[in-house]
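# Need a 3D model of the following:
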Amino acid sequence: MGDKERLASIRTGVDQLLTAQARLLWETWTRGAAPNLEASLAGREALFSPETVAFVKDARDRSEGDERRALALLHAFLVGEHLAREAAAGSPAAAGRLALTWEGRTVATERVPALLALEPDPERRAGLERAWADAERRGAAIADARWRGIAAAAERIGYSSFLALAVELRGEPIRRLGALANSVLGETDAEYRALVDALAHVEMGTGLAELRGRDMPRLLRAGEDARAFPTGRAAGDVGKMLATIGLDLPGRPGVVLDLEARSGKDPRALALPVEVPRSVRVSFAPQGGATELRALLHEMGVAAYYAYVSTPMLEFRRLGAVTSETWGGVFEDLAGDPRWLAERTGLDDSHLVPIVRAAAARRLHRARTLAARVLVEIGRAGKREGSPAVAKAILERAFARPVETDELQLFLLDRDPLLESADALRALLLAAQGEAFLTARSPPSWWHSKESGAWLAAAFADGSRLAPADLARAFGVARVDASALAASSRARAAAAGIRQAGREGPSSPRSLRPEAVTGVAP
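Next up, the predicted model:
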């Protein structure tokens, strides 16, 4: 078999694997079937062998243009799958999910943020955070063993450090990712301080400086007004919006929308690219609430992207998570847009202002958390830079408040040495840039414009052909940065009546009626 035929065979194998895994996940998600993703790997072990990984890397290095971009995505995928399999084979099996005891009940650690959001007593939140940190510390040995296994497997295929591997997986030099994260903290600092401080005073009767990490889940759930997010409305509203701009998913060949509740079905929204673009599926069951609406907007945006992909290249159809997350984020951010909310709900300003304020703070907090994660993980590769004291300083800069021991430990125990957070950060920033671009093209409400839909469909057609920096240029800006996020945050803060230090601005909410909201501010 020649190199060309071998590469075609690898691509076909990856396509078939992703289809098999998506079908299995669909059955698990929609019917409660027992997950068995390992079954999809049977007979495909050669796809992830060191020899295959090396072959694709060599082909990438000899290629140019679109082929090089495609093979870079393919190589990153194969490396990730190879390391995951090696780590699973070489690490000790965990006894089960990490858990803690709270009020006589066993609680999985992943449920703790939801409990913190519901807990009104500050002292009880502190106790719950302490129990959470203790549980995570008890499980640290298992996580450490897993990462040691990944490091050893990476070294066997030529990567001497996690940072060297992260460069391959993220497609950017570490210094650029660090510079981006650092710039995010600088460019959004004033907006973050103003929004979170205002939200804290209104929702918790305290200022930003008095907040602690355990308070953030409760603070950021603000704006959950049942009148704005009634059960049963989300699917219809999102579908109508997409149809208005010409991206009518029910009428798109191969799109399956499973939007009904039933026993055994996971109610959370999920888009699955089964065979792109011939089979794209969305699962969702209505429950109500702002979180539901955000998730459905995101997943329907992702589904629209995959449904309109037309490139024949496997990698551009199926790989490149930054691209799909960017488009999902563009639609998700409508859930915090004052004009869209006013049109959708018909509520008066007293009900809309808390929603806008909380959504803007939530998005900025996520961006700054991701930026801090990138900087802390890069710092782990050094000695002094990787110390807990330096990590604490990074977090206190990111969150603009004191960070206590338990919060710091929880952050450090949640490791990300391969910098997946850098991809999530770039997608979030690109989504804000996409929002600004669409608003400038079709002001003031791009979601009413067929032109917006036509532009999006054309952009979707190329799949992930454009690297993040190239996608930013398609949005009319020079690079991926936080300027659009900061501008959008200022506009939404102004709509919610928040005056930013050092800027002129209203001290009470301006009207959020559609005729009064101007969209993204310069």
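# Only C-alpha atoms from now on, for both contacts and neighbour counts.
Fine.
# all helices of the stretch 251-400 of the chain, in order?
For the stretch 251-400 of the chain, the helices defined by DSSP state H, counting those that start in this stretch cover 290-308, 314-318, 321-332, 338-345, 349-380, 388-399.
# Out of these, which gets nearest to Glu67?
The stretch from the helices of the stretch 251-400 of the chain with the least distance to Glu67 (Cα to Cα) is helix 314-318; that distance is 9.5 Å.
# Now tell me what touches the closest one from outside.
With contacts defined as Cα atoms under 8 Å, 6 or more residues apart in numbering, helix 314-318 is touched by 11, 15, 70-71, 73-74, 273, 276-277, 306, 309-311, 462-465.
# same thing but 7 Å
Residues from elsewhere that reach helix 314-318 (Cα atoms under 7 Å, 6 or more residues apart in numbering): Arg11, Asp15, Ala70, Leu73, Leu74, Val276, Val309, Thr311, Asp462, Gly463, Ser464, Arg465.
# Likewise for stretch 47-65?
Ile10, Arg68, Leu71, Ala72, His75, Leu78, Val79, Glu81, His82, Ile157.
# For Leu341, give me its contacts.
Contact analysis of Leu341 by Cα under 7 Å, 6+ apart lists Ala335.
# and the gap between it and Phe229?
According to Cα to Cα, to the nearest Å, Leu341 and Phe229 sit 10 Å apart.
# Another for comparison:
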Amino acid sequence: MPLNVTAYEREAEQLNEELMREGLLTGTGEKETYEVREIYARHAHLFEPDNVRARLEERGDTRTLNLADFAVEGHIGLRLAEDSERLVNAELQATVRLNGQEAPYRSAPVMIQNQEDRQRRLEWDRAYCVVMESLNPLYSEIWTRTRQIAVELGFGDYRSMCDELGRLRLDWLRGAAEQILQATAPGWTERVARVLESVGASAEDGTTADISHFMRARRFDDAFPAERLLVCLKETLAGLRIRMEEQANLHLDIEDRPLKSPRAFCAPVRVPDEVWLVIKPHGGQDDYNSLLHEAGHAEHFTHVDGRLPFALRALGDTSVTETYAFLFNNLLFNERWLTRHLGRRDWSEFLEFNRFCETWMLRRYCAKLLYELEMHSLDEERARRLYVETLGKHLRVRINPERFLADVDEGFYVAQYLRAWMLEAQLRSVLERDFGPEWFAEPGAGEMLKGLWALGDSLDAPALAEKLGENGLCPDALIGSLMDN
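From the prediction side, this is the model:
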């Protein structure tokens, strides 16, 4: 007998809290192992076929749509638990070896990024891809079974399942991605060539490892001291009339523990009553970028109206919370914000660096979407070729074919990111129009954001764009922002 909506939602919230708390404890370094199998076992009936079918049949408003998406995601996750665990454990145990040296597979990308010597960088990248290729059969099995389950649940295929449940409008998004790629194409090959030259590569043999090394950008670290990291965040929030120290539901973890995640993260354990912002300050522009991004998530979750049902507080279109995260980390593109919080200096080189990185990531995600829209209907050899051709064409560097499966996110999350990119540009345009270029220091902007945050996940990205006075989601503001810069 399937649970009714109210009972299902109540237990879904319990499961979510337990999973979030487990992730929090391991992320803060207070637990050595991530243990979720027992948690899922306690709530496994949520994802049994009768409950999943009930949620799919009840779809109507945003609340029931969000619960249906949650049920299907959990159903697939539960059925693939052993496969996923096998892959994760294989990655954790894998070692990248080169000339008698070795590095854990999962930390190898950071090590590769930090290699100053280009020959060593390429050798380590090749060794890393050899290990990745050995993991591809595990990725392949997971994707094969995922597509089968989508059909078993009554959807035409995996793509249509994600499109329908996520309300992604993938065909429209393809057109938007192509528009963005076309608009940012003029001069792109030359920009990439200059970047490659700066790290000892050429336009003919440049790789993604070279670009990754460029993005590490140690030369800017002195401008972003660790001791100013938290101060900058608090000052920024104060400008929006948000007193971080008075937010009883926002918990800050700044303790240094050996096993603590080096990157900032947000854990919305109970929205809005218990939200954690976890940081391990070490300084540098990347540290500021990740903290501001996670703070955008945290402020969204802490301001959600607690009277909303769980499905409208913590489930739904992730494009929305990513929009607020992008809004905060994009303050690093604002010279007025940089000067106000980090001092008066010549920021032109850093801003140019940021513009390149943003355009690179945007073009990469647009290309990834074009690839992912096709790859699920192709055999693996054709998918591998398409991956190399599509990303190589739009990024203008050599692409490692071994990444053709590992580079694909579940549930077309690439689409969520692209929607968030567009919505953030639309939101920022409204804030600048109504409150000026220093909107981040205007209490009125803070009140506007609080009103949007209170909505939680009750509106998806297109509906939120309409609430801002826009004609739905549109790439024009994003393209305009990139062109203005």
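# Kindly provide the TM-score of these chains.
The pair, once superposed, lands on a TM-score of 0.91 when counted by TM-score structural alignment, normalised by the length of the second structure; 478 aligned residues with a Cα RMSD of 2.6 Å.
# Map Glu389 of the second structure onto the first structure.
By TM-score structural alignment, Glu389 of the second structure lines up with Ala393 in the first structure.
# ugh, wrong one, I meant Ala7 of the second structure
The alignment partner of Ala7 of the second structure in the first structure, by TM-score structural alignment, is Ser9.
# Give the burial count for its match, as a bare number.
Neighbourhood size, Ser9 of the first structure [other Cα atoms under 10 Å]: 14.
# Which of the helices or strands spans it?
Element membership of Ser9 of the first structure, judged by DSSP states H and E, is helix 3-31.
# so which of the helices of the stretch 251-400 of the first structure gets nearest Leu37 of the first structure?
Of the helices of the stretch 251-400 of the first structure, nearest to Leu37 of the first structure by Cα to Cα is helix 314-318, at 17.9 Å.
# mean deviation of the closest one from the second structure?
Following the fit onto the second structure, the mean deviation recorded for helix 314-318 of the first structure is 1.1 Å by mean Cα distance after the TM-score superposition for the first structure.
# ok now that helix, how far from the chain's centre?
A distance of 20 Å separates the centroid of the chain from that of helix 314-318 of the first structure, by Cα atoms, centre = their mean, to the nearest Å.
# Ok, stretch 136-145 of the first structure next?
25 Å.
# what comes up buried for that stretch?
Glu136, Gly139, Ala143, Ala145 (16 or more other Cα atoms under 10 Å).
# just stretch 321-338 of the first structure next, same as before
Counting neighbours by 16+ other Cα under 10 Å, stretch 321-338 of the first structure gives 322-338 as buried.
# which residues of the stretch 151-300 of the second structure fall in strands?
Here the stretch 151-300 of the second structure has its strands, by DSSP state E, counting those that start in this stretch, at 250-253, 265-270, 274-278.
# From the contact counts, what lies against the first one?
Using 3 or more Cα pairs under 7 Å, 6 or more residues apart in numbering; DSSP states H and E as the contact criterion, the elements in contact with strand 250-253 of the second structure are strand 274-278.
# rerun that using 10 Å as the cut-off
When contacts are defined as 3 or more Cα pairs under 10 Å, 6 or more residues apart in numbering; DSSP states H and E, strand 250-253 of the second structure packs onto strand 265-270, strand 274-278, helix 285-302.
# I'd like to know which of these is closest to Asp163 of the second structure.
Short answer: helix 285-302, nearest of these by Cα to Cα, at 24.1 Å.
# whereabouts in the first structure does that closest one align?
Going by TM-score structural alignment: helix 285-302 of the second structure matches residues 290-307.
# Which pair in the buried residues of stretch 136-145 of the first structure has the greatest spatial separation?
Farthest-apart pair in these is Glu136 and Ala145; separation 14.3 Å (Cα to Cα).
# quick one: contacts for the match of Ala7 of the second structure?
Applying Cα atoms under 10 Å, 6 or more residues apart in numbering, we find Ser9 of the first structure in contact with Met1, Asp3, Asp15, Leu47.
# What residues of stretch 192-209 of the first structure count as buried?
192-200, 203-204, 207-208.
# Please read the previous query as pertaining to stretch 230-240 of the second structure.
Leu230, Cys232, Leu233, Glu235, Thr236, Leu237, Ala238, Gly239, Leu240.
# What's the third one aligned with over in the first structure?
The criterion is TM-score structural alignment: under it, Leu233 of the second structure has Val238 as its aligned partner in the first structure.
# Need the nearest residue in space to the equivalent of Leu334 of the first structure over in the second structure, chain neighbours excluded.
Matched to the second structure by TM-score structural alignment, Leu334 of the first structure sits across from Leu331. Excluding the flanking residues, the one nearest Leu331 of the second structure by Cα to Cα, 6 or more residues apart in numbering is Trp337, at 6.4 Å.
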